[in-house]
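Trainee: the sequence and its predicted three-dimensional model are supplied below.
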Amino acid sequence: MTTVTTAGTAAPAPVRRPALDWRLRFGALSLIWGFSFLLIKVGTDGYAPFQVTLGRLVFGTAVLALAMAVKRARLPRGLRTWGHLAVAAFLLNALPFSLFAYSELTIPSTLAGICNATSPLWGMALSLVALSEDRPSRVRVAGLGIGFLGVLTVLGAWQGFHGLDGRGTAMALLASLSYPVGWIYVRRTLAGSGYSHLSLTGAQLLLATVQLAVVTPLFTSFPGRVAVVPLLAVAALGALGTGLAVLIQYGLVAEVGPTTAQMVTYFIPIIATGAGVAILGESLSWSTPVGAVIVLAGAALTQVRGKGRAR
């Protein structure tokens, strides 16, 4: 998920071109994040949602800590910076990860993956209000309308949302909204901080882990037994979907730019849907894939910028 980075907060340092072609890494990132929703579903079969999120953050932070040790990157300094990172950790990690975990108790992983694709729509709507430099165009406004029409199609609005768990769906949509809120906050508070992307993200995940470590014991009890398969799913979700994915995305942004790297968002719901149907046996009505296509089309249009305003 395109959710765990503070990309754009500092200009990446020049890096050597990796041996593995960026297209292969782009495909790997799409698969990792696409399968994340399946792993969440499997993890919640054996553990409480907060426990799944805490485990995910622990394994993800461990991968980032290892990468920082290898590259000899240091954690940021200053209470002000850490305060902003604590808010970013809540908005970009602790809150959305927990909401997705809770949502998949009652909704299929396919629907959660499609809800995640609404994040660019929320981001465009919020940027019009919060970021004065983002001026709306007819194409982008049309994309916003088309995207939310796709959401209504996925949810079956013409049937009165019959058979849909409203609470779980609302949690997944709120999780998707939390990401652009966090991105805007980071852009306003941490842009140009001078710290590397790796240092900021490592500190961010560390703070999110601390937040969940405090919350989880208050709302859950220690599991009576160790569910092996769900535990493996949580480990993969953290190590791959949170830790390794951040490193891959960072490399893509440094090599091909953020515009190309963020296109991974449009492949996530396709992979999440395929994984949920093929592996978990989740049902799929015609409105789900049709609505997902409309959502992705609208999200793509919201990213269109005039040549003079492209960054």
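Mentor: Nice, thanks for sending it over. Residues are numbered from 1 along each chain as shown.
Trainee: from now on I want contacts and neighbour counts done on CA atoms only, so please keep to that.
Mentor: OK.
Trainee: neighbours of Ala254, how many?
Mentor: For Ala254, the count of nearby residues is 18 (other CA atoms under 10 Å).
Trainee: likewise for the one 3 residues further on?
Mentor: A total of 12 residues lie near Gly257 under the criterion other CA under 10 Å.
Trainee: surely Phe100 is in contact with Gly113?
Mentor: No - under the criterion of CA atoms under 8 Å, Phe100 is not in contact with Gly113, lying 9.3 Å apart.
Trainee: what ranges do the helices span in the stretch 201-311 of the chain?
Mentor: Along the stretch 201-311 of the chain, the segments classed as helices by DSSP state H, counting those that start in this stretch run 228-238, 245-256, 258-261, 268-278, 287-302.
Trainee: list the buried residues in the second one.
Mentor: The reference is to helix 245-256. 245-255 (16 or more other CA atoms under 10 Å).
Trainee: okay if I get these as a markdown table plus distance to Ile294?
Mentor: A markdown table is the format used below for the buried residues of helix 245-256 (distance: CA to CA, whole Å):
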| residue | distance to Ile294 |
| --- | --- |
| Ala245 | 26 |
| Val246 | 28 |
| Leu247 | 30 |
| Ile248 | 28 |
| Gln249 | 25 |
| Tyr250 | 29 |
| Gly251 | 30 |
| Leu252 | 27 |
| Val253 | 26 |
| Ala254 | 30 |
| Glu255 | 30 |
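Trainee: pick the one among those closest to Gly143.
Mentor: Val253 (24.3 Å; CA to CA).
Trainee: one more to weigh against that first structure:
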Amino acid sequence: MKNLNQKWIYLLVLSLIWGSSFILIKKSLGGYTALQVGGLRIVFASVLLFILGFKSLKTLSKKDWKWITIAGLCSSFFPPFFFALAQTEISSGITSILNSVTPLLTTLVGLAFFGLFLKGRQVLGVLIGLFGAVVLIVAGMENNVDQNYWYALFVIISVVGYAFNINIIKKYLSHLTSLAVTTASFGVAFLPALIILVYSGVFQQFVGNSAMHEAVWYIMALAFLGTALANILFNKLIKLSSPVFAASVTYLIPLVAVSWGFLDGENISVLQLLGGLIILFGVWLLNRKRQ
């Protein structure tokens, strides 16, 4: 019962944090390029994690580092860049909605590569949640016809990376602490992200640029809360629950993100609200226990 309550608390907290990340990316892009936003997000988060979790790296074996490297590239390196790139052409609310296919892809990757087994009720929950996401996507496209949805591919690639990351952590890294896994994953991403930042010229451009000075606070919030803290909590959630339950956080994220988008002037329709309710039902069905 304790684990049951804890995993729902983690799920809701993560929904609020990650749901707010999309509006933070949008605000960050007001002063920086997509590559700069992604790079700074990784570097800032890595510095905080190194301070908090450097000692925990001693617990990793050589075999662990093999899986950490794969998981780190899949979840900690490419997605921060790809989500920022996607939001240069797609609204924050729509990007978060596209992200909600994570449970389905986590399930498919788990079934194909990691020996995952699902009950019929769980499969139905995943499909209902996916249907709700499709309703939200269609509604978003109708409300925002001027957006370039080819950039949605950046989100889908990131989601595939998340799906592998979740299954790898559950199967091969569950013996490590959440802090160790998160710190090591960003340790893998830190150096290439720093190289990209140097190449982008962000440090030279920052001096005397008021837009960058204002936007850097959004990036810091994104890095410290939406990246470092959120990943620690998420890795803890994976250990407490199943890969599918952990991935279902992405079904709740759009509800928060679309709300933030609405407050920031993005369009929201009744059809989008309906899609959100369908998603909530899918999450409930996915995780409901038989009496």
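Mentor: Looks like it came in fine. Just so you know, these numbers come straight off a predicted model, no measurement behind them.
Trainee: make TSV out of the helices of the stretch 201-311 of the first structure and add distance to Ala203 of the first structure.
Mentor: Formatted as TSV, these follow (distance: least, CA to CA, whole Å):
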stretch	distance to Ala203 of the first structure
helix 228-238	16
helix 245-256	13
helix 258-261	21
helix 268-278	26
helix 287-302	30
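Trainee: the ones you listed: which one's closest to Trp22 of the first structure?
Mentor: Between those, helix 245-256 lies closest to Trp22 of the first structure; by CA to CA that is 6.6 Å.
Trainee: next, the angle from that closest one to helix 228-238.
Mentor: Per axes from the mean of the first three to the mean of the last three CA atoms, to 10 degrees, the angle that helix 245-256 of the first structure makes with helix 228-238 is 30 degrees.
Trainee: what helices or strands is helix 245-256 of the first structure leaning on?
Mentor: Contacts defined by 3 or more CA pairs under 8 Å, 6 or more residues apart in numbering; DSSP states H and E place helix 245-256 of the first structure against helix 22-43, helix 258-261.
Trainee: apply 10 Å and report the result again.
Mentor: helix 22-43, helix 49-71, helix 197-219, helix 258-261 (3 or more CA pairs under 10 Å, 6 or more residues apart in numbering; DSSP states H and E).
Trainee: so for Pro120 of the first structure, which of those sits nearest?
Mentor: Using CA to CA, the nearest of those to Pro120 of the first structure is helix 258-261, at 12.3 Å.
Trainee: other SSEs contacting that closest one?
Mentor: helix 22-43, helix 245-256.
Trainee: buried residues, the first one. List them.
Mentor: In other words, helix 22-43 of the first structure. Applying 16+ other CA under 10 Å to helix 22-43 of the first structure flags 22, 25-26, 29-43 as buried.
Trainee: tell me the residue furthest from the middle of the first structure?
Mentor: The centre of the first structure is farthest from one residue, Gly224, which by CA atoms, centre = their mean lies 30.6 Å away.
Trainee: still on that earlier bit, what do Phe100 and Gly113 of the first structure both touch?
Mentor: Residues touching both Phe100 of the first structure and Gly113 (CA atoms under 10 Å, 6 or more residues apart in numbering): 37, 172, 176.
Trainee: under the alignment, what does the first one map to in the second structure?
Mentor: Matched by TM-score structural alignment, Phe37 of the first structure corresponds to Phe22 in the second structure.
Trainee: tally of neighbours for the nearest residue to that match once chain neighbours are set aside?
Mentor: Among residues not flanking Phe22 of the second structure along the chain, Ser92 sits closest, at 5.1 Å (CA to CA, 6 or more residues apart in numbering). Here the number of neighbours of Ser92 of the second structure (other CA under 10 Å) works out to 30.
Trainee: tell me the residue in the first structure aligned with Ser92 of the second structure.
Mentor: By TM-score structural alignment, Ser92 of the second structure lines up with Ser109.
Trainee: select, out of the helices of the stretch 201-311 of the first structure, the one closest to Asp134 of the first structure.
Mentor: helix 287-302 (11.3 Å).
Trainee: pretty sure the residue nearest to Phe22 of the second structure sits against Leu255.
Mentor: No - with contact defined as CA atoms under 10 Å, Ser92 of the second structure does not count as touching Leu255 (11.6 Å).
Trainee: joint contacts of these two?
Mentor: With CA under 10 Å, 6+ apart, Ser92 of the second structure and Leu255 have common neighbours Gly19.
Trainee: relative to Val154 of the first structure, which of the helices and strands packed on helix 245-256 of the first structure is closest?
Mentor: Among those, helix 22-43 sits nearest to Val154 of the first structure (CA to CA), with 17.1 Å.
Trainee: and that closest one against the second structure, how far off on average?
Mentor: Compared with the second structure after fitting, helix 22-43 of the first structure deviates on average by 3.3 Å (mean CA distance after the TM-score superposition for the first structure).
Trainee: chain center to that helix: distance?
Mentor: 11 Å (CA atoms, centre = their mean, to the nearest Å).
Trainee: hmm, back to that, out of the shared contacts of Phe100 and Gly113 of the first structure, the closest to Thr189 of the first structure would be?
Mentor: Relative to Thr189 of the first structure, the closest of these is Ser176; by CA to CA it sits at 20.8 Å.
Trainee: how many neighbours does the closest one have?
Mentor: 31.
Trainee: ok, it to Thr220 of the first structure distance?
Mentor: As defined by CA to CA, to the nearest Å, Ser176 of the first structure lies at a distance of 24 Å from Thr220 of the first structure.
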